[in-house]
Every structure is written in structure tokens, then in C-alpha cells.
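Asker: All I have is the shape, not the residue letters:
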């Protein structure tokens, strides 16, 4: 990923989600035309769901060949399958259940009732990432990674001053002491996130302004993960 950064401001959440949705559809069409597929990493949160809902309601939604889209998640809450607070559940309701995806291209984190414990689920997702990576590479080619951001500057489930933000060897980690409920989560690391060709940080709300300002000013990643 290059270090180019651009900030695009919209007047409200609705116009923000609509603009990101339009940009996504256009870019996905271009990527599939050029590479034959597109790999997208989804996020949770209010804006993450709002963007997916805006894509679903877009009149040009089906200009994307969804059968060629690979879906991943940046993080997940350690909850049972189908729980309304799981990022996967929210994404399916907002968009994924409404488009013709290839189920084999949808890579969800394991759920807490899958029979795996948290660490085994982390290892399983890391192995899935490796299995879909090009030869001699440790990561797939992620075309677009969506991220939200908390008022504390956290992204995915990587929180300030926690060990996860400093992880450099693993693509996926277990999180047991999240300051946001639920305390147990699974998350891609910065190594995985920064392997993406594009990272789209979609942020709304005055409570995020300070963290965004620190991010753009080059604050320590340990203090402001974004």
C-alpha cells in the first residue's frame, strides 16, 4: 500500500454513506474488469453497516459481478452464529444476503458456538488467509479494506496501548480484554490491514474528530491505532 492519504468530507452521515457506496461500486467494477475478481475486507459498526445498506440500495448495485467478489472481515465479536451483534450478521442483513455472492468466496470468522475456542478460531482464520494468498506471499491481495474508528482511535479490534496493536508477526489475533463489549474478539492485525491496496476509513461524528486529527498529525500508532 502507498502512503498517499486523502480526506474527503461530507455534510452528514447519509451523504457520506451514499458517496462511499458509489465510490465502492465504481471501483469494484474496475477491479473485476482488470483482475477478474475483487477482494474486500469489511468492518462493523454504525457506519460500516450504513455503507453496506447504501450499496444495497444503489440503483447500480448489480453492475458489480458479485460472484467474483471475495469477502473478508477485519474483526469479529466472539458471539454465537447469527447473533445480531456479530459483524457478519449485520453485513449479511445489510448487503450480503441480497447479492449473488459465491459462498466459497465469503470468509467469515468462526463463531463462539462453532466448537473452536478463541485461539483455535484465530489460528483457523490465519490459515485461511494463508491458503488464499499468492505463492510466496503471507497475505491475499486485499483490494479495499473498510475500517471504522472509535473515539479512542481504535480500528478493527486493535485498541490503544494494548498488545494487539504492536503485533508484527501474526495476521490474526485473539482479543480477551476489549474495553468495548464483548471482551472477547478476533481481529486482523496491522500487518494484515496494511497489506491492502486501499484502506478506506469511514468516520462520522464529532466524538471522532480528536482521534482523526491525531491520526492525520502522525500520532504514535500505539496511542492512536488509526
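Answerer: Nice, I can see it. Quick caveat, the model's predicted, so the values are computed rather than measured.
Asker: Could you use CA atoms for every contact and neighbour count after this?
Answerer: Noted.
Asker: Next, the contact list for residue 172, please.
Answerer: Applying Cα atoms under 8 Å, 6 or more residues apart in numbering to residue 172 gives the contacts 122-123, 125-126, 186-189, 192.
Asker: measure stretch 91-107 end to end?
Answerer: End-to-end distance of stretch 91-107 (Cα to Cα, to the nearest Å): 12 Å.
Asker: And the contacts of that stretch?
Answerer: Contacts with stretch 91-107, where a contact means Cα under 8 Å, 6+ apart, come from 44, 49-50, 52-53, 55-56, 62, 66-73.
Asker: for the lengthiest helix in the chain, the distance to its chain's centre please.
Answerer: Secondary structure of the chain read by DSSP state H shows that its longest helix is helix 13-35. Helix 13-35 sits 15 Å away from the centroid of its parent chain (Cα atoms, centre = their mean, to the nearest Å).
Asker: angle of the helix or strand that comes right after that helix against helix 13-35?
Answerer: Next helix or strand after helix 13-35 toward the C-terminus (DSSP states H and E): strand 38-42. What separates the directions of strand 38-42 and helix 13-35 is an angle of 150 degrees, with axes from the mean of the first three to the mean of the last three Cα atoms, to 10 degrees.
Asker: Beyond strand 38-42, next helix or strand please.
Answerer: Heading C-terminal from strand 38-42, the first helix or strand you meet, by DSSP H and E, is helix 45-57.
Asker: name the helices or strands packed onto that next one?
Answerer: For helix 45-57, the packing partners by 3 or more Cα pairs under 8 Å, 6 or more residues apart in numbering; DSSP states H and E come out as helix 13-35, helix 87-94.
Asker: quick one on the thing from earlier: any idea which of the contacts of residue 172 is closest to residue 25?
Answerer: residue 192 (23.3 Å; Cα to Cα).
Asker: which residues sit against the helix or strand that closest one falls within?
Answerer: For residue 192, the host element (DSSP H and E) is helix 190-193. By Cα under 8 Å, 6+ apart, the residues outside helix 190-193 that reach it are 74, 139, 145, 165, 167-172, 199.
Asker: Save the helices and strands packed on helix 45-57 as a markdown table, and put in mean neighbour count too.
Answerer: Output for the helices and strands packed on helix 45-57, formatted as a markdown table (neighbours: other Cα atoms under 10 Å):
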| stretch | mean neighbour count |
| --- | --- |
| helix 13-35 | 17 |
| helix 87-94 | 20 |
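Asker: Quick one: closest of the ones you listed to residue 222.
Answerer: helix 87-94 (24.6 Å).
Asker: quick one on the thing from earlier: the following helix or strand past the helix holding residue 192: how far from the chain's middle?
Answerer: Downstream of helix 190-193, the first helix or strand assigned by DSSP H and E is strand 199-201. The chain centroid and the centroid of strand 199-201 are separated by 9 Å under Cα atoms, centre = their mean.
Asker: In addition, the following structure is provided for comparison:
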């Protein structure tokens, strides 16, 4: 695994840079004959990235009808809830750039799944049936406690193996019911981009990048992407930070 750290002046500069890098990565994958699968995240800096994609995506060389979108985690709430990561991305760019609706793979909301366990099972089936086997780029945030996706410090969901999704009950951050990809699924990525803004997350970023540490205390340490193989190099792991988030490095 190669880990890079890129630091930008503020959240706006960070979001603009990440959006540009993502557009370039998608174009390169398509030119090589691949249909890239992209893992999206939620949160305030992700919303800035999505708006930048909505602005620059339509004039880019991306063929938006040939990109699949997924989410690393989702809140188990109604489809029209402002808490939905998918809703945030749809409003900012997915509904405006010509994405094929069948290539947008959402976690079922409460309107379509009776329980969070049912939603997790349905999302796992979707990933197995329509996933490519690896994300071209997986974007993730890091919480002030070091959580990533909806894998929280000390939570039983951290220990799940032999599964691609997990139903998260009693999340320490509301809403309490969520669906998350497991480490096993998150690490099926050619590139992992951890995108973090704000001084309140600086200590967690420092722990995630420290030479030693416990994944149970800082789950962000557990996402390292695909290992090297005969066919490809090890995944690239990039921390995209603003100066505030990098202030404890």
C-alpha cells in the first residue's frame, strides 16, 4: 500500500481538486475499456465535491452513461430524508449529468425495506450481482472519532467477516440504524480517497496516519484497498485534507 497526503488551503479548494481528480480517473478508466465503479460518501465536504462535479461534469469527457455509483454507507431512513447520502448526491450532480439510472445502486430506504437487516441483505445482493469486483475509486470521510463509512470505534460491526455489508444497529451517531460496507468490501478498491475537512477531525486523521494503532479504536486505519498482485500494483491510498484537518500531522 502506498499512502499519499495532499493538503489544500480550505474545503472549497479541496473539493475542487478532488472533483477534478475523479473526473480524470473516470475518463482514464473508460478510455482503457472499463466501466468504472465509484464509491461515494456523504457529509459536508462530499456535498462540495458533488456540486463541483455537477458544475464541471457536463463539460468533461466522462461518458456518464457508463459509470456505476455505489455508497460506502447509508442511513436507514425514508427515501426523501435529507439524511440520505444518496439524496445529497442526486440533488448535487447525479440527476444533472446524464447518469444511467440503472447504474445508481442505492441502499434501500425504509420505504422499500422492512428492516435495516433486510436493507443490508438487499444491498449485498446488488453488489454481488452488479458490482465489478473492485471500486475504481472509493471515497470516504473520517469522523472525529476515527470512524469510516458506518464502522464506529468499538462497534460490533467492525468484527463482521465473510460479508460485504452489515446492518448497523445503535449507531453512536444518529440516525441509529445504518447499512455499511464491511472492511472486506471497502478494501476491494483500486484507489481509496479519504477526504477530510475541519480541525475537529485533525486528531483522528493523525491517528489514522500514525505508524501504529488499533483499527478498533480508529477504524479508518482498516481501509487499505487491494493488495498488490501479479496483475496490478497495490491500491493507492490518498488522504485529501484541508489545512485544518492536517493541523495535527
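Answerer: Nice, I can see it. Fair warning: this is a prediction, and the values are worked out from it, not measured in the lab.
Asker: Mark which of the contacts of helix 190-193 of the first structure are buried, thanks.
Answerer: 74, 139, 145, 165, 167, 170-172, 199 (16 or more other Cα atoms under 10 Å).
Asker: Let me know the closest of the residues you listed to residue 9 of the first structure.
Answerer: Looking across these and measuring by Cα to Cα, the closest to residue 9 of the first structure is residue 199, at 16.1 Å.
Asker: And the aligned partner of that closest one in the second structure, how far from residue 119 of the second structure?
Answerer: With TM-score structural alignment as the criterion, residue 199 of the first structure lines up with residue 192 in the second structure. As judged by Cα to Cα, residue 192 of the second structure and residue 119 of the second structure stand 25 Å apart.
Asker: got it, and residue 87 of the second structure?
Answerer: 16 Å.
Asker: for residue 205 of the second structure, same thing?
Answerer: 30 Å.
Asker: Give me the more crowded residue out of those two.
Answerer: For residue 205 of the second structure versus residue 119, neighbours defined as other Cα atoms under 10 Å are more numerous around residue 205 (29 against 25).
Asker: need the contact list for residue 12 of the second structure.
Answerer: Neighbour list for residue 12 of the second structure: residue 48 [criterion: Cα under 8 Å, 6+ apart].
Asker: Repeat the analysis, applying 10 Å as the threshold.
Answerer: Contacts for residue 12 of the second structure (Cα atoms under 10 Å, 6 or more residues apart in numbering) come out as 45, 48-49, 52, 197, 242.
Asker: What of residue 182 of the first structure?
Answerer: Residue 182 of the first structure touches 77-79, 85, 175-176, counting by Cα under 10 Å, 6+ apart.
Asker: give me the number of residues near the aligned partner of residue 45 of the second structure in the first structure?
Answerer: Applying TM-score structural alignment, one finds that residue 45 of the second structure aligns to residue 47 in the first structure. For residue 47 of the first structure, the neighbour count with other Cα under 10 Å is 21.
Asker: residues touching residue 47 of the first structure, list them.
Answerer: Neighbour list for residue 47 of the first structure: 13-14, 16-17, 53, 147-149, 201-204 [criterion: Cα under 10 Å, 6+ apart].
Asker: One more pass at 7 Å, please.
Answerer: The contact partners of residue 47 of the first structure, by Cα atoms under 7 Å, 6 or more residues apart in numbering, come to 148, 202.
Asker: coming back round to it: thought the match of residue 199 of the first structure was touching residue 141?
Answerer: No. With contact defined as Cα atoms under 7 Å, residue 192 of the second structure does not count as touching residue 141 (10.5 Å).
Asker: Wait, residue 52 of the second structure touches residue 19, no?
Answerer: Yes. When contacts are counted by Cα under 7 Å, residue 52 of the second structure is listed as touching residue 19 (6.1 Å).
Asker: Which strand or helix spans residue 130 of the first structure?
Answerer: Counting by DSSP H and E, the element that carries residue 130 of the first structure is helix 118-131.
Asker: contacts for that helix?
Answerer: By Cα under 7 Å, 6+ apart, the residues outside helix 118-131 of the first structure that reach it are 109-110, 138-140, 171-174, 186.
Asker: Which part of the second structure matches it?
Answerer: Using TM-score structural alignment, helix 118-131 of the first structure corresponds to residues 116-129 of the second structure.
Asker: what separates residue 116 of the first structure from residue 8 of the first structure, distance-wise?
Answerer: Between residue 116 of the first structure and residue 8 of the first structure the distance, using Cα to Cα, works out to 41 Å.
Asker: now residue 218 of the first structure
Answerer: For residue 218 of the first structure relative to residue 8 of the first structure (Cα to Cα), the value is 18 Å.
Asker: What of residue 183 of the first structure?
Answerer: Distance from residue 183 of the first structure to residue 8 of the first structure, counting by Cα to Cα: 33 Å.
Asker: With neighbour numbers in mind, choose between those two.
Answerer: Between residue 183 of the first structure and residue 8, counting by other Cα under 10 Å, residue 183 is the more crowded of the two (12 against 9).
Asker: so what corresponds to that one in the second structure?
Answerer: So residue 183 of the first structure corresponds to residue 176, using TM-score structural alignment.
Asker: Surely that match is within a strand?
Answerer: No. Counting by DSSP: H, G, I helix; E, B strand; the rest coil, residue 176 of the second structure is not found in a strand; it is coil.
Asker: tell me the contacts of it?
Answerer: Residue 176 of the second structure is in contact with 169-170, counting by Cα under 7 Å, 6+ apart.
Asker: let's see it at 8 Å
Answerer: Going by Cα under 8 Å, 6+ apart, residue 176 of the second structure touches 168-170.
Asker: From residue 132 of the first structure, how far out is residue 195 of the first structure?
Answerer: 14 Å.
Asker: That should have said residue 38 of the first structure, apologies.
Answerer: 13 Å.
Asker: These two: which is more packed in?
Answerer: Between residue 38 of the first structure and residue 132, residue 38 has the larger neighbour count (other Cα under 10 Å), namely 25 against 14.
Asker: Isn't that one up against residue 72?
Answerer: No. Residue 38 of the first structure lies out of contact with residue 72 (Cα atoms under 8 Å); the separation is 11.0 Å.
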